[in-house]
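Asker: Let me see the structure of the following:
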Amino acid sequence: MAAGTATPVGIGVVGIEHLHVFELVDGLVAAGCTPVAHASASDSLADLYGTWQASSEPVGAEAVLSDPRVDVVVLAGVPADRADVAVAALEAGKDVLSAKPGVTTAAQLARVRGAATASGRRWWVLFSERYANPAVLRAVELARTGAIGRVVHVEASAPHRLSPDERPAWFFDRERAGGIVVDLGTHQVDHFLAATGADAADVQVVASAAGSTRDWGDDPARAGFEDVGELVLAAPGVRGHHRIDFLEPDGFPTWGDTRLVITGTDGRLEVRIAVGDDGQHEPAAVWITDHRGVHRDDEVPEATWARDLLADRADGGERFMARDHAFDVTALALQAAAAASGWGTA
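Answerer: Below you'll find the model as predicted:
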């Protein structure tokens, strides 16, 4: 429920094209929201969603946006289509929570920003590799409170499992999906801004790259699909090196072996996924290396993004994220994608 009220916040979903929709809605429902209606062109996922949230009515997109019971519109459609729906939702007086990437072009981002400014409503993008990962939240908290001195470097790698036969056709179309830097790169920009506290206006894209390492043979629909990418970011006194890919081997027990290393003048923070002797993954943990030695930090916070979102919606606060954060992250990712050289280019 919204903070300070007894009225449940209604959720309307437009676009059920990616499994991220289940993460977004699950968080909001756990925080007290009520699923009201959903619209999707993907029958298989829409059926699964409808079974999961039986109180949600299957309707058209316009019906979702015009429903007075819907307060927050959740977007998980084809990435290139999300901006149009976001603008329509904002103009209808709804707040918007989008899966990443929230948009795929700079022109789309400008339209969403204009609609958010004019309406006064909120446009959030859930960068789940931080907001839904307690270990990353803790590492950022430690970095920002001076546990390792002044942060001078951020290094992150984010290999993802591709599982190509389980992906929809749009996923391999750069125009529809946005490309690897616009997609996975948003997590990396979010990590850099959060860990360093840098003002987005002071961040420079030093270098970026994207490309394809696979030979898809006689499958022209997937030819040229970007499965590797890189971003090098810099702000006053700090740099970031970030690698993203879809090369995680199928043998790893979860979707990707993501790593984050934050280096400061007095120590280092590392977030990594542990794999036990049985080959199964364990929750990500924070390791601190400082002048006392190497130790594991077990003060892992609860992921509160959904409750924070509802509290911000109620009073205009910025607990979940600053009003401009999703715009800043997306703008830098788009800038990096536009400047990207080919992978392996000398």
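
Asker: can we go C-alpha only for contacts and neighbour counts from here?
Answerer: Will do.

Asker: who touches residue 102 in this structure?
Answerer: If you count contacts by Cα atoms under 8 Å, 6 or more residues apart in numbering, residue 102 has them with 79, 82, 83, 125, 330.

Asker: Helix, strand, or coil at it?
Answerer: When classified by DSSP: H, G, I helix; E, B strand; the rest coil, residue 102 comes out as coil.

Asker: how far away is the residue most central in space within the chain from residue 99?
Answerer: In the chain, the C-alpha nearest the mean C-alpha coordinate belongs to residue 127, at 2.4 Å (Cα atoms, centre = their mean). According to Cα to Cα, to the nearest Å, residue 127 and residue 99 sit 8 Å apart.

Asker: Here is the second sequence; please produce its structure so I can put it next to the first one:
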Amino acid sequence: MTIRFAAIGLDHRHIYHMVGECLAAGAVCAGYCPETSDPRVLEGFRERFPDLPVRSREALFDDPDVQVILCAAIPVDRPAIAIRAMQAGKDVMLDKPGAIALAQVDALERVAAETGRILSVCFSERFVVRACEVAAKLVADGAIGRVIQTTGLGPHRLNRAIRPEWFFRPEAFGGILTDIASHQIDQFLFFTRATSAQIIAAQTANRTLPEVPAFQDYGDVLLDSGAARGFIRVDWFTADGLPTWGDGRLFLTGTAGSIELRKYIDVAGRPGTDHLFLTDHKGTRHIDASAEPLTYFTRFLADVRDRSATAMPPGHALMVTRLAIQAQQIADGNAPRRA
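Answerer: Predicted coordinates for the structure are as follows:
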């Protein structure tokens, strides 16, 4: 059975790989709604997918042949779109973060349970990184024993001139930990096989943009699952000299070895992306993971067809989102933010 999907919420460029990978996995796009807060995102979408039909948002929600909604709207708007889609009988793939407030997470959890629909969040720093696919296989095979600690680094280039105005408003995007650190929280839970965790400490700072005092350009988090610990650092300090948007890295410490992922670049080293370094009882070696197939999108579509959960365990997406929001609240010193 061919899965038909639609794209609603063209506000972040992550919609490009969400749509592109679903098409590559064999799904058919029934159309997209052109509503956007950033005309440059829409322009880029049309350049990449010139043949996809334009349809109204409500027409896509109401089309009984559309089985999945993909959404990369302004983060604060994503939960309402997901809820509308699930209540219309459709499964959902959201860009991260899936929500920016705990009340939104509660609502998503409730509606997903009521409707029986699949609610997934595309954590692209794992699902669109081929080195993560290889690392997942190695960890599953016991190559480094049991993972007891992760260190996730998520530096990004600010590219201030091309960012939409909502990008600098925490009430719209949730803050640096809610947003970027959700990637690293996802990786911590996945690689340590934890289903939940506690935020031990979290902090944020604005080091370079005093004229935008509510914006945060640095954040870190310490979390603990009882059986493993994780440290996360995210920032907007990638220098212009780096030939990619960020030197994202992931370190996995196991009871019998370690893995380092240099996801997007091996600085002043090997060319290309998706470098994996394995240390075990046999020695050390570099693995070129750049040709490893991506599996999330194929599995997600299979889950839609088979009503299974191979792409992401039930509840994982919302647990990651909840922890990211809690970390943000601790860093902000706020009571739980409700929306």
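
Asker: List the TM-score for the superposed pair.
Answerer: Once the chains are overlaid, their TM-score stands at 0.91 when taken by TM-score structural alignment, normalised by the length of structure 2; 329 aligned residues with a Cα RMSD of 1.9 Å.

Asker: Looking at the contacts of residue 102 of structure 1, spot the one nearest residue 299 of structure 1.
Answerer: Proximity of those to residue 299 of structure 1 was ranked by Cα to Cα; the top entry is residue 125 with 26.2 Å.

Asker: Quick check, residue 175 of structure 2 in contact with residue 328.
Answerer: Yes: taking contacts as Cα atoms under 8 Å, residue 175 of structure 2 lies within contact range of residue 328: 6.8 Å.

Asker: Neighbour count for the two, which is higher?
Answerer: Between residue 175 of structure 2 and residue 328, counted using other Cα atoms under 10 Å, the more crowded position is residue 328 (30 against 27).

Asker: is it fair to say the more buried one lies in a helix?
Answerer: Yes: inclusion of residue 328 of structure 2 in a helix is indicated when three-state DSSP is applied.

Asker: Would you mind finding the match for it in structure 1?
Answerer: Counting by TM-score structural alignment, residue 328 of structure 2 corresponds to residue 337 in structure 1.

Asker: Repeat that for residue 98 of structure 2.
Answerer: Using TM-score structural alignment, residue 98 of structure 2 pairs with residue 102 in structure 1.

Asker: Residue 335 of structure 1 touches residue 205, doesn't it?
Answerer: Yes: using Cα under 8 Å, residue 335 of structure 1 and residue 205 qualify as a contacting pair, with a distance of 7.4 Å.

Asker: Helices along structure 2, start to end?
Answerer: Taking DSSP state H, the helices of structure 2 run over residues 14-24, 39-48, 57-62, 78-87, 102-115, 124-127, 130-140, 170-173, 176-179, 181-192, 296-306, 316-332.

Asker: Check which helices and strands the last one is in contact with.
Answerer: Right, helix 316-332 of structure 2. Using 3 or more Cα pairs under 8 Å, 6 or more residues apart in numbering; DSSP states H and E, the elements in contact with helix 316-332 of structure 2 are helix 102-115, strand 119-122, helix 176-179, helix 181-192, strand 198-205.

Asker: could you check the angle helix 78-87 makes with the longest one?
Answerer: Here helix 102-115 of structure 2 runs at an angle of 10 degrees relative to helix 78-87 (axes from the mean of the first three to the mean of the last three Cα atoms, to 10 degrees).

Asker: Helix 102-115 of structure 2 vs structure 1, mean deviation?
Answerer: Overlaying structure 1 shows helix 102-115 of structure 2 at a mean distance of 1.0 Å from the equivalent residues (mean Cα distance after the TM-score superposition for structure 1).

Asker: Please point out which parts of that helix sit buried.
Answerer: For helix 102-115 of structure 2, a neighbour-count test (16 or more other Cα atoms under 10 Å) marks 102, 104, 105, 108, 109, 111, 112 as buried.

Asker: which one is the match of residue 328 of structure 2 nearest to, not counting chain neighbours?
Answerer: Spatial nearest neighbour of residue 337 of structure 1, excluding adjacent residues (Cα to Cα, 6 or more residues apart in numbering): residue 181 at 5.4 Å.

Asker: Residue in structure 2 paired with that neighbour?
Answerer: Per TM-score structural alignment, residue 181 of structure 1 is aligned with residue 177.

Asker: And for the counterpart of residue 66 of structure 2 in structure 1, the neighbour number?
Answerer: In structure 1, the residue paired with residue 66 of structure 2 according to TM-score structural alignment is residue 70. The local packing of residue 70 of structure 1 (other Cα under 10 Å) involves 22 other residues.

Asker: nearest residue to residue 70 of structure 1 other than its sequence neighbours?
Answerer: Closest residue to residue 70 of structure 1 in three dimensions, ignoring its sequence neighbours and counting by Cα to Cα, 6+ apart: residue 10, at 4.5 Å.

Asker: which one in structure 2 is aligned with that neighbour?
Answerer: Residue correspondence, TM-score structural alignment: residue 10 of structure 1 in this structure matches residue 4 in structure 2.

Asker: Go ahead and confirm its match touches residue 66.
Answerer: Yes: under the criterion of Cα under 8 Å, residue 4 of structure 2 makes contact with residue 66 at 5.2 Å.

Asker: if I look at those two, which residues touch both of them?
Answerer: When contacts are counted by Cα under 8 Å, 6+ apart, residue 4 of structure 2 and residue 66 are jointly contacted by residue 30.

Asker: coming back round to it: same list as before, the buried residues of helix 102-115 of structure 2 that is, but in a markdown table and with distance to residue 223 of structure 2 included.
Answerer: Shown next, in a markdown table, are the buried residues of helix 102-115 of structure 2 (distance: Cα to Cα, whole Å):
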| residue | distance to residue 223 of structure 2 |
| --- | --- |
| 102 | 18 |
| 104 | 22 |
| 105 | 20 |
| 108 | 24 |
| 109 | 23 |
| 111 | 28 |
| 112 | 27 |
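
Asker: distance of the residue lying closest to residue 69 of structure 1 once chain neighbours are set aside from residue 94 of structure 1?
Answerer: Spatial nearest neighbour of residue 69 of structure 1, excluding adjacent residues (Cα to Cα, 6+ apart): residue 10 at 5.7 Å. As judged by Cα to Cα, residue 10 of structure 1 and residue 94 of structure 1 stand 10 Å apart.
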